[in-house]
Structure formats: structure tokens, C-alpha cells
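Asker: Okay, structure incoming, though there's no sequence with it:
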């Protein structure tokens, strides 16, 4: 008996929806691109985000609606316009937190409306450079006017009425040296502030031993403290190493400035107390941290001045600040360095009882 062989029909795989295929193919391409890129489906849900986008907007993007990811009304509106008009959109967006960023965004349609691609370019550095140039010129012209006028006046006097007056010449030359040094310090601080602000949108990632930084600074400034019969007390629990994520030179600049100010504005025959402590989490951030408190026993600061302490050229007592060699930029530099490190500066003060400057920085394992 013969059996007829049954014909086996080929099994056909279900065809993928076109929009899924298009979006998946797009995702394979964007993974290696340097600029941040997001791919949305036609439900406005993020389906792909390359490494640069995850670093810029946060790790939790995939399968989230674009509204939850960006929170930028103008960009959300632009996405809707691209879907509706099927035309590309190019525009600017400013993200205020954790530090201000300026982004150029290009939105283009995928296929016939299966989704859109957002290509992002970080223009923060360009914007900051432009702002720094204009601010630098404005600040220099304003702050240098006074010492330059003084120098010109002394020079004219020495060339004229005091030309043969030896006593006046020596007195004027000493003042001229002080004014010239003041201008040099001012220019150095302005350049330092400009460099910090230009870098502010890029967080440093090195491991810095804050214990060693503070030990070095207290060694350097101990002689200055002794001149005022003051003592620097550094309290490091168990002499252990406290590591933070940051830039060693900039962190040194922060604490050198704060401890130097504490010596200047503390009362003679008192101490400057520096203490390190750990934080389970940073204020406003769910990451562990390290805090450093710098406390002086000076006259204290009136509460109304505290919010403005980190403004450029803000001085509570202008005459005293200039006598001590201050430029009015020290705490502004401190603020921007801490912002670059994604940390926090807190000031607490009581009149007659001194001031505490507390710096919180993200911890890092060595």
C-alpha cells in the first residue's frame, strides 16, 4: 500500500508592524553616535536613547513619555508640530538644573509618522564663553576704574607738585604698589571665575582625598593664623580618608578660600574649627556625600546679607574687605566650583557668635 507524502506548508512568521521595524532599525544606528539622540514612537514614548542622551537626561528614559523625560513645554510642543506638519523643527532649550545648560535640538519625522528622532547638541560651552567675555569686560571696566584713577592721580602728582618731595614720593609709591597689586589680584580672580563658569556644566569625576587636602591647607595657613594668635583645629574622625568626586585643584581652592576668610574675619585669640563628616545622602540628591564645616568665632554676619554673599563683588564692609586684600570674588568662585561638583554650600551665622560655612560634596570610593 502506498502512502502519499503529506506536503508541508512553510510556516510564515507574522509580519512586524512597520513602525516597530523602522524604530528598531533607527535604534541600531544611533547607539554609536556621539550627540545625544532620542527616538520616540507615535505615542510619544522613548524607545531608544544612546549613551550620550542617558548621560544628559538621566538613566531612566526608555519606555517613558517624553513629557516625563524633558519637562520642557517648547520641546513637547515642537514634537507635536513635527507629527502634525511632517516638517523638521530646530530650536533652543534651556535646562536650569542641576546646572544651567543650553541645548540646540533638531526634531525629524521617521518614515510616514511612525515616530520622531530628537538630535541634541550641547551649546552650553559656547553660550558660557559669550557670557564670560561680556561679563569680563563689564566687570573689569567697572572694578579697575578706581585703582587706575588713583594710579593716574599719583603719577600726575609725582610729575608735578611732588616731583622734588622725597617724603611724598615714597608715600605715594607705596600706595601705588598696593593699588597695582589689587588690580593684579582682581584680574587673577576674574580669570579664575571665568574658567570655573565655562567648565561648570561638566562634572569632574576624579577621586579626591579631602582629608589630605585639608591637612595641606591647614599646614600652609597655620603661619597666617599665628600672626593673629589664632589656631586652626582640624577634626578628622579616626584620621580616616574621606574621598569625594571632584577636581583636586578646585576643591583645594574652595577650602583654602573658606579657611583664609575664617582667619581674616575671626577674632584674634580664637580658633578656626574645621570638621569632616559623612552624609547618608546629599541635600536634594539621593547619593552619599561628605560634608566639611569651617567655623570662625568672629563678629558673625547679619541674616540679610547671607543670601547675597556669593554674588560677584558683593561686600558687607567694602572698606574692610579692600584693606584685607579682598576682591569680592572669592565666594562667587567657591559657589561655582561647588555647583560644578554637584554639591551644596550652606551658610549659618549669628551676630557675635561667628559663622559656619558648610560644603557638601558627592562621596566616591577610591
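Answerer: Perfect, I can see it now. Everything numeric here is computed off the predicted structure, so don't read it as measured data.
Asker: C-alpha only now, for contacts and for neighbours.
Answerer: Fine.
Asker: All the helices of this structure, residue numbers only.
Answerer: 18-30, 51-57, 66-70, 73-85, 124-143, 145-159, 166-199, 210-227, 248-265, 318-323, 330-340 (DSSP state H).
Asker: Which one of those helices lies nearest to residue 101?
Answerer: helix 124-143 (5.3 Å; C-alpha to C-alpha).
Asker: Pull up the distance across stretch 318-329, start to finish.
Answerer: End-to-end distance for stretch 318-329: 12 Å, by C-alpha to C-alpha, to the nearest Å.
Asker: Mind listing residues that contact it?
Answerer: Residues from elsewhere that reach stretch 318-329 (C-alpha atoms under 8 Å, 6 or more residues apart in numbering): 182, 185-186, 189-190, 193, 264, 310-315.
Asker: tally of neighbours for residue 239?
Answerer: Applying other C-alpha atoms under 10 Å, we find 8 residues neighbouring residue 239.
Asker: before we go on, here's another structure to hold up against the first:
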């Protein structure tokens, strides 16, 4: 603009031809445009672009994080959430970019590990427990993500551009570990008791009761009962182990559920007569064909009916019925119900009935020669068959065990 004003003045004052002035103006404009831009301005623009890249992760990072099956958060070094993958949105519905990471992940140990990762530039792995709404074990892996350094293969020594936080739920693994530990402890305890009894009676027979025929007969009878208890316990432990090994393989053999129930009725008929009880069957007239393992399903029905006979003996009758259920969209399931009319089960015991070695009444269970593993075996067999067990009971009103299995 200044050049244009000067040239205009020269044309007017010194009467320079207009075409000469236009030629000079054009040359001046061309020279001005050819001058490089201010390097400081260019640096400001580049720095602004870099700041934007540091503030929000790129598309490649987002795609990679979305591909992970676990909850993932991408935050900056200040702890502000910059991206949340789809899995994290499912588990932490309130999480959103722009909020502090502490809004979603409130564990103090995790936030401390986050600060250490930012300060030291090294990855951190921490574990913590959340008590609400249920006891949950969680593990977080916190990894700083640095910008590339001036040379290939190097990273910047400053704070990381982003920090990746990966959260994994370890609850199922911890529960399985605890269950395994409890199982070993309980099994050793259950075996130790009859073994101690056998040892004590043998020592007595070898010592003070060596020549006492009456005591010998009584002790040998008790020893036989204790040996039988150990045998039943070992058989149930081995049976449970075999079922667990095949838990992921669903049976493909076609079996008749009605025939299985009738077989159980024949097998337990003598026990029912000895206990002066009656097993009443209510079965369809036509065969009920399902995919299953015959021996395992017989084990399920025998266990449920035998429990009903033993623990519902005050009711004198056990009802066993098999009915169809509509599950929706044309899918049909069968419900095998075993009901007794005994004393019933208190509500606080119902959720734990299928736990290993859990007994509602320890003395009564041992008197009935129970091992505490029967319903645990039933649960694992039904899990293999993609079936479920429902229990309905109340004190004084008996109990009903229902097996729902797909046709």
C-alpha cells in the first residue's frame, strides 16, 4: 500500500507517464510477494498444531484403543481424559473426554501410580479392591506414550504426551483361586476326620481292647462306616474333577429324559421303601429327547431325588414332574422338578447350596452320609449341559429343586 501511494504521488507531481507508474507498481508488488513469510509467525502456527496434537490423540491411536477388549482410557499428563474406548463406556457410563480421569477411576492407588508414570516415564501395574456394589478385584496397567524425539528411535525426555490406562477385572480369577484353595482345605479336613477315627480305633484294638470281643465288634462297625465315608468323599471329588475337565464340551448324544427319571425311580425305590416314603412321577407319555450325557443326567436326578428322600422324610412323599416351558421365539425347554414336603430350607442358605462342602446342618448331613459335594456336582453337570438349577423353599413348606434344560 505504501508503494502504491508513493508511485501515485510521483505520477502527479513529476508528470511521469501512467504506464511507467503501473509497471513500477507491478514490479514492486511481485517483489513483495516473493519475500518469505515471517519465520516467527510460521513457528507459532507449527507450535499451535503440535499443541493440538498433544491435546487430543490421533485417529490411529483411537482405532487401536477401540480394538482392545478391555476398558481403556487415554489421558494427558495432567490427568484429563482425552479418549475412552467403547468397552470403557459400557462399564463406566459417565466417562467422557475432557473430564479428569479421577471422575471415572477413583482408586487412590491408581491415581498415585498415574502420577508416578508421568514423572518417571515408566509403566506401572497396580491392583485394588472395590467393595461397592459388590466385592471386585481390579488391575490397571498404566503406560506413558511419548512423542518421537529428534532422532529416529528416541523419545522426548519431557512428560509424556498421553498416558494409556488399561483396566482388567480380575474378580473371576480371584474367586476361582479362592474356591480352589477352599476346596483343598475342606477336602483335606473332610478326609482327616475319618482317617483320625480309623487310626484311633486301630490303636485301641491293638491295645486295651485287644481281647474285648464286644468292643472289637462295635469298633469294627464304626471303622467300616468311616471307611465308607472316605470312599464316598473320594468318589465325589474324582467325579467333580472329571466333570470340570469336560465342562467346556457340550454333550451331543440324544437321550430320553423320561427314561432317565424312571431309571432313577427304580434305583431309589428300595431306599424310599426303607424310609417309608413314596416317589410320585408325573411324566409325559411320549419320550422327551434332549442332547445330554446319560450317566451324568442320571447322577443329577439321583442326587436330587435322594436328597429329597433324606432331608424331606417328614413329608412322606416326593413329587417328580417333567413339564415343557416356552422360552420365546419357538424355543422349548423342559423343567424337571423334584419337590419334597419336609422342613424346608431357610432363605439365607439358598444362595450357597451349590458351594462345595456347604451344609445347612452339618450333623444331619453326616448322619445321612452326605459328603457336601452332591449339589456342587449337580451344578457343574448342568453347566456343561447349558442348563440351570433353581431352588424354591421356605421353612416348614418343603423344597423344590428345578432343572431347566433346553430340548
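Answerer: Done, it's in. Bear in mind that the values here come from a model prediction, so they are computed numbers and not experimental data.
Asker: follow-up on the earlier one: point out the most buried one among the helices of structure 1.
Answerer: Of these, the one with the most neighbours on average (mean count of other C-alpha atoms under 10 Å) is helix 330-340, at a mean of 23.
Asker: Who are the packing partners of that one?
Answerer: helix 166-199, helix 248-265, strand 344-350 (3 or more C-alpha pairs under 8 Å, 6 or more residues apart in numbering; DSSP states H and E).
Asker: Quick check: the aligned residue for residue 19 of structure 2 in structure 1?
Answerer: In structure 1, no residue is paired with residue 19 of structure 2, using TM-score structural alignment.
Asker: can you pull the contacts of residue 19 of structure 2?
Answerer: Residue 19 of structure 2 neighbours (C-alpha under 8 Å, 6+ apart): none.
Asker: Which of the contacts of stretch 318-329 of structure 1 sits closest to residue 42 of structure 1?
Answerer: residue 193 (45.3 Å).
Asker: okay but that closest one is in contact with residue 333, surely?
Answerer: Yes: counting by C-alpha atoms under 8 Å, residue 333 is a contact partner of residue 193 of structure 1 at 5.3 Å.
Asker: just to revisit the earlier point, let me know which of the helices and strands packed on helix 330-340 of structure 1 is the nearest to residue 145 of structure 1.
Answerer: Taking C-alpha to C-alpha, helix 166-199 is the member of these nearest to residue 145 of structure 1, at 9.8 Å.
Asker: Translate residue 322 of structure 1 into the numbering of structure 2.
Answerer: Residue 322 of structure 1 maps onto residue 366 in structure 2, by TM-score structural alignment.
Asker: can you redo the helices and strands packed on helix 330-340 of structure 1 as JSON lines with distance to residue 207 of structure 1?
Answerer: Output for these, formatted as JSON lines (distance: least, C-alpha to C-alpha, whole Å):
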{"stretch": "helix 166-199", "distance to residue 207 of structure 1": "18"}
{"stretch": "helix 248-265", "distance to residue 207 of structure 1": "8"}
{"stretch": "strand 344-350", "distance to residue 207 of structure 1": "18"}
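Asker: Minimum distance to residue 90 of structure 1: which of the ones you listed has it?
Answerer: helix 166-199 (24.7 Å).
Asker: picking up where we left off before, among the contacts of stretch 318-329 of structure 1, which one lies nearest to residue 298 of structure 1?
Answerer: Nearest to residue 298 of structure 1 among the contacts of stretch 318-329 of structure 1: residue 264, at 9.1 Å, using C-alpha to C-alpha.
Asker: For residue 41 of structure 1, see how far away the closest one is.
Answerer: Going from residue 264 of structure 1 to residue 41 of structure 1 by C-alpha to C-alpha gives 60 Å.
Asker: Could you report the neighbour count for residue 89 of structure 1?
Answerer: Neighbours of residue 89 of structure 1 using other C-alpha under 10 Å come to 17.
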